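Peer 1: Please find the sequence and the predicted model below.
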Amino acid sequence: MTNSLEKNYNIRGKKMGKDLILKTLRHGNVDEVPWVPFSGVHAGFLKGYSARDVLTDGDKLFDSLIEVHKLYTPDGMPVIFDLQIEAEILGCELLWAEDNPPSVMSHPYAGELTVPCKCKIPKITDGRIPMVLDVMKRIKAVVGEDTALYGLICGPVTLASHLRGSQFFMDIIMYPEYVKELIGFCVEVCNAMSSYYIEAGMDIIALVDPLISQISPKSIEGLFMESFQAAFDFIKSKGALSCFFVCGDATIQMDVMCRTHPDGISIDENVNIYEAKKITDQYNIAIGGNIPLTTTLLFGNQQDNMKFIVEMLDNIDHHNLIVSPGCDMPYNVPIDNTVATVQAIKQTETVRKMIENYEAIDEKIPVDLPDYENLEKPLIEIFTLDAATCAACTYMVKGIMQADEEYGEKVEIKEYKYTNKVDIARTKKMGVQHLPSTYINGELKWSSIIPSKQELIDVVSKYL
């Protein structure tokens, strides 16, 4: 399959950007900080394609990636950002959206303590893998000399939760040996996908495991440490570099993540990058992040994005650092905002002068909080980035919705999304520090931790 753009597109003709990424992940010294836009479905927005278009149509995905390369001059870039590719092959039903990646709607191993047999490991011909590999090879041929290419894979813990559903979090407590077996299978899936992507030309393999932020460091160390180490060792044995990509408040998980031996770790805005870098530096691991996805990239202006980057670069050691959005960019991020981000990274001193007198305008959106002392029934409020796009948020919402199954109309449940301006204002007024978080009658109960069903019932019952 040949696309005319592959013949006509004039690449930058230099290896500087790619070298910046590779040297940084190999912990060498570089003259400037590298930049990676995790453009995901936003790439389709640049060309007028829907999220589903770019996640199912190879030509549209390729065209969109070329546009990302032209507009955002990345040092590194992902080919596709979809954590459901493996789950779909393994039997999960997906719910598709026009402006978000699909979400997992069914869990084929819910209700049974079964580990899939090895014959279920995705083959190179299964599902959307052939389309992804074809695009990887095509984009490698066009921009691979000057841009480091990322292959993003669904991490083993998130994949296990796709297969088991919210029961997986109870499994960790009740059936740890089963969990180890299931994670072992999921690592074999990761290794198979890593092998396919590396053979297709990917320079960096990122295990994207947002749900790690929802699991205690003790459980990670006891149940998952060896499996993650095996996955990262496999990537290195194939000659590629590795990255551990987490979403949510992974502050307390940073140390144990470093001990899984990735070359880099990527975090989002829930984690204080200045404090996190102190930990990654102890292990000589690169860290990437963490431009706020909504308040800055989506709803900010050019000056807001420039100001964030300049202040970040002024206050952090540039060694072992990659600047990137905190996660998959929202679909309709204004192009000018991302271009402003690039300018601030690559021309910091010039931009510093441009914004020296700029003061951000705090948009005052009136929000009335409930009278928590006089509610007719318990009010459970879930504050998320967006359950449609954030796996950690998805499973937080699914976990909390078990209260609806248990109590029905005796409780009220609401989700507030950080992709909505009014909900952002509410989140700030509530003083929510980390997403996802769950409050009952205005009291914080779970911050970046998904409760088991029994824990949820025990807590909610106290409010009835």
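Peer 2: That came in fine, so what should we check first? Residues are numbered from 1 along each chain as shown.
Peer 1: drop to CA atoms for contacts and neighbour counts, all remaining ones
Peer 2: OK.
Peer 1: Quick one: end-to-end length of stretch 100-111, please.
Peer 2: 28 Å (CA to CA, to the nearest Å).
Peer 1: I misspoke; the intended subject was stretch 233-247.
Peer 2: 22 Å.
Peer 1: ok, and what's touching that stretch?
Peer 2: Residues from elsewhere that reach stretch 233-247 (CA atoms under 8 Å, 6 or more residues apart in numbering): 22, 25, 191, 194-195, 198, 202-213, 232, 257, 261-268, 270, 326-327, 390, 392.
Peer 1: likewise stretch 21-33?
Peer 2: In contact with stretch 21-33 (CA under 8 Å, 6+ apart) are residues 20, 34, 75-76, 148, 241, 263-264, 284-286, 318-323, 345-346.
Peer 1: and those, which of them are in strands?
Peer 2: Under the assignment DSSP state E, the contacts of stretch 21-33 contribute 76, 148, 241, 264, 286, 321-323 to strands.
Peer 1: this is the other structure I want to compare:
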Amino acid sequence: MLPKEILFQTLRHETAGQTAWVPFAGIHAGKLLGYDATEVLTDADKLFASLMEVNKLYKPHGQPVVFDLQLEAECLGCELVWAKNSPPSVASHPLAEHMEVPADSTIPSKEDGRLPLVLDVMRRMKAAVGDTTALYGLICGPFTLASHLRGNDIFMDMFDDEDFVCSLLDYCARVGMRMAEYMVEAGMDVIAVVDPLISQISSAHFEAFMTAPFTKLFDHIRVLGAFSSFFVCGDATRNIEVMCRTGPDSISVDENVDLKGAKAVTDRYNICIGGNIPLTTVMLHGTQQDNMKWVVELLDSLPDKRNLIVAPGCDMPYDVPVENGIGVAQAVLHTDEVREMVKNYVAAEDDVQIELPDYAHLAKPLVEVFTLDSATCAACTYMMGAAKAAKADYGDRIDMVEYKFTEKENIARCKKMGVPNLPSLYINGRLKFKSIIPSRDELAAAIEEAL
């Protein structure tokens, strides 16, 4: 059976003879051929060659063509900051100073921004590997796109101006619908609606604001004849059920979510679930055996393999060693043989030593933001945005630092601190906000208490 048919069977909720494997190799694809993130996201030939290398090395059932949640934002006037080893990040928010929902005439056309490049590579990938590999088109979800346009104030807007938020989300859903049309026309089999910020709101806010636009979006993708995926990062545990009710064919989660527990929920709705290989502790900093063992143990922990897709928890870090990606592929494709290979393998203990601040004797409040990486993770970007705004307000009266989970010493710091999820914000060593981005007033109240 062709690899893509295995993925299609899974997405049709049939029993496939093989667990599906989808490596979310966005900027990491460029690493395979020595191209940096900026090159691979701005040069069609380099992007195409890199994707073909992913296809050759990782033998996927499905693969994304590009993983860049800033494509739509760039077309809509957001300024981007580019980096060598991560996707660009949004640096300006066109609606930060005025609450005016854009007109439909501003919805990007196929000629705007980098869309011609992306659609061209999609067509080339379809011609090259589309007969054997299912291709994913990734679009920015309505809430994250609304946040790109409005900035951190979107979280306060949900309390202060519900009508504006609903109208803006509806506009962003229409942007997503148009993007889905372009990508399906270019040959994409699966449209993944990637919305990291969904993990940062309550179920009540989801039902109040997100159910309608996401349902409309997934219904539209179904009408287009493509499969759909609701892709969320961070601790989305509390929102898995309300996400299911919007009608996607699949849901993708990261390491913050217990996959076995989440699958029990998605199975009730007969929805596939994908995930959730840890991006840094396993894929980036682990050995090939660590990756193999993690996948085998995941598969062995799930007695029912139907409705399951093995995948990284999000966009793979740029510097993931190629042998680790190959190890994951082998563990999925040849599970019995790999299980035998790693049955006696014991991971080496990390000996990084961390000294924590003397929180009881700080000269002034210390705001610590624990992120995956605010340059690559949208939820982390907006958590850091809240902290930076507080720093701007309070100046030298407080200290503020970010600890990125991509660095080994910060992994050790998270373990020593007992950080439960990313992103999280601590003040004077105490957890204040876990996977919930605070409003300006909420964070100010927490800081005032510390002062």
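Peer 2: That came in fine, so what should we check first? The model shown is predicted, which means the values in this text are computed figures rather than measured ones.
Peer 1: Quantitatively, what TM-score do the chains reach?
Peer 2: With the length set by TM-score structural alignment, normalised by the length of the second structure, the two chains reach a TM-score of 0.99; 450 aligned residues with a CA RMSD of 0.7 Å.
Peer 1: Surely Arg238 of the second structure is within a helix?
Peer 2: Yes. Counting by DSSP: H, G, I helix; E, B strand; the rest coil, Arg238 of the second structure is part of a helix.
Peer 1: What residue in the first structure is paired with it?
Peer 2: Here Arg238 of the second structure is matched to Ile252 in the first structure, going by TM-score structural alignment.
Peer 1: what about that match, neighbour count?
Peer 2: Other residues near Ile252 of the first structure come to 14 when the count uses other CA atoms under 10 Å.
Peer 1: got it, and Leu133 of the first structure?
Peer 2: By other CA under 10 Å, 23 other residues sit near Leu133 of the first structure.
Peer 1: Give the aligned equivalent of it in the second structure.
Peer 2: Using TM-score structural alignment, Leu133 of the first structure sits opposite Leu119 in the second structure.
Peer 1: What is the burial count for the nearest residue to its match once chain neighbours are set aside?
Peer 2: Excluding its sequence neighbours, the residue lying closest to Leu119 of the second structure (CA to CA, 6 or more residues apart in numbering) is Ala186, at 6.1 Å. By other CA under 10 Å, 19 other residues sit near Ala186 of the second structure.
Peer 1: wait, what's in contact with Ala186 of the second structure?
Peer 2: By CA under 8 Å, 6+ apart, the contact set of Ala186 of the second structure is 119-120, 122-123, 126.
Peer 1: so where's the longest helix in the first structure?
Peer 2: Longest helix in the first structure, counting residues (DSSP state H): helix 176-199.
Peer 1: And for that one, what's in contact with it?
Peer 2: 86, 113, 115-116, 118, 121-124, 133, 136, 151, 153-157, 159-160, 168, 171-172, 205, 207, 223-224, 227-228, 230-231, 234-235, 238, 240.
Peer 1: compared with the second structure, how much does that helix deviate?
Peer 2: Using mean CA distance after the TM-score superposition for the first structure, helix 176-199 of the first structure ends up 0.4 Å from its aligned counterpart in the second structure, as a mean over the superposed pairs.
Peer 1: could you point out which element follows that helix?
Peer 2: Once the chain leaves helix 176-199 of the first structure, the next helix or strand it forms, by DSSP states H and E, is strand 204-208.
Peer 1: any idea how far that next one is from the chain center?
Peer 2: How far strand 204-208 of the first structure lies from its chain's middle: 11 Å, per CA atoms, centre = their mean, to the nearest Å.
Peer 1: For the very next helix or strand once past that strand, give me the average deviation versus the second structure.
Peer 2: Next along the chain after strand 204-208 of the first structure, taking DSSP H and E as the criterion, comes helix 217-219. With mean CA distance after the TM-score superposition for the first structure, helix 217-219 of the first structure departs from the second structure by a mean of 0.7 Å once superposed.
Peer 1: Can you spell out the matching residue range in the second structure for helix 217-219 of the first structure?
Peer 2: Taking TM-score structural alignment, helix 217-219 of the first structure hits residues 203-205 over in the second structure.
Peer 1: what comes up buried for that stretch?
Peer 2: Buried residues in stretch 203-205 of the second structure, defined by neighbour count with 16 or more other CA atoms under 10 Å: Ser203.
Peer 1: likewise stretch 244-263 of the second structure?
Peer 2: Buried residues in stretch 244-263 of the second structure (16+ other CA under 10 Å): 244, 246-257, 259, 262-263.
Peer 1: Among these, which one sits closest to Asp45 of the second structure?
Peer 2: Ser252 (28.9 Å; CA to CA).
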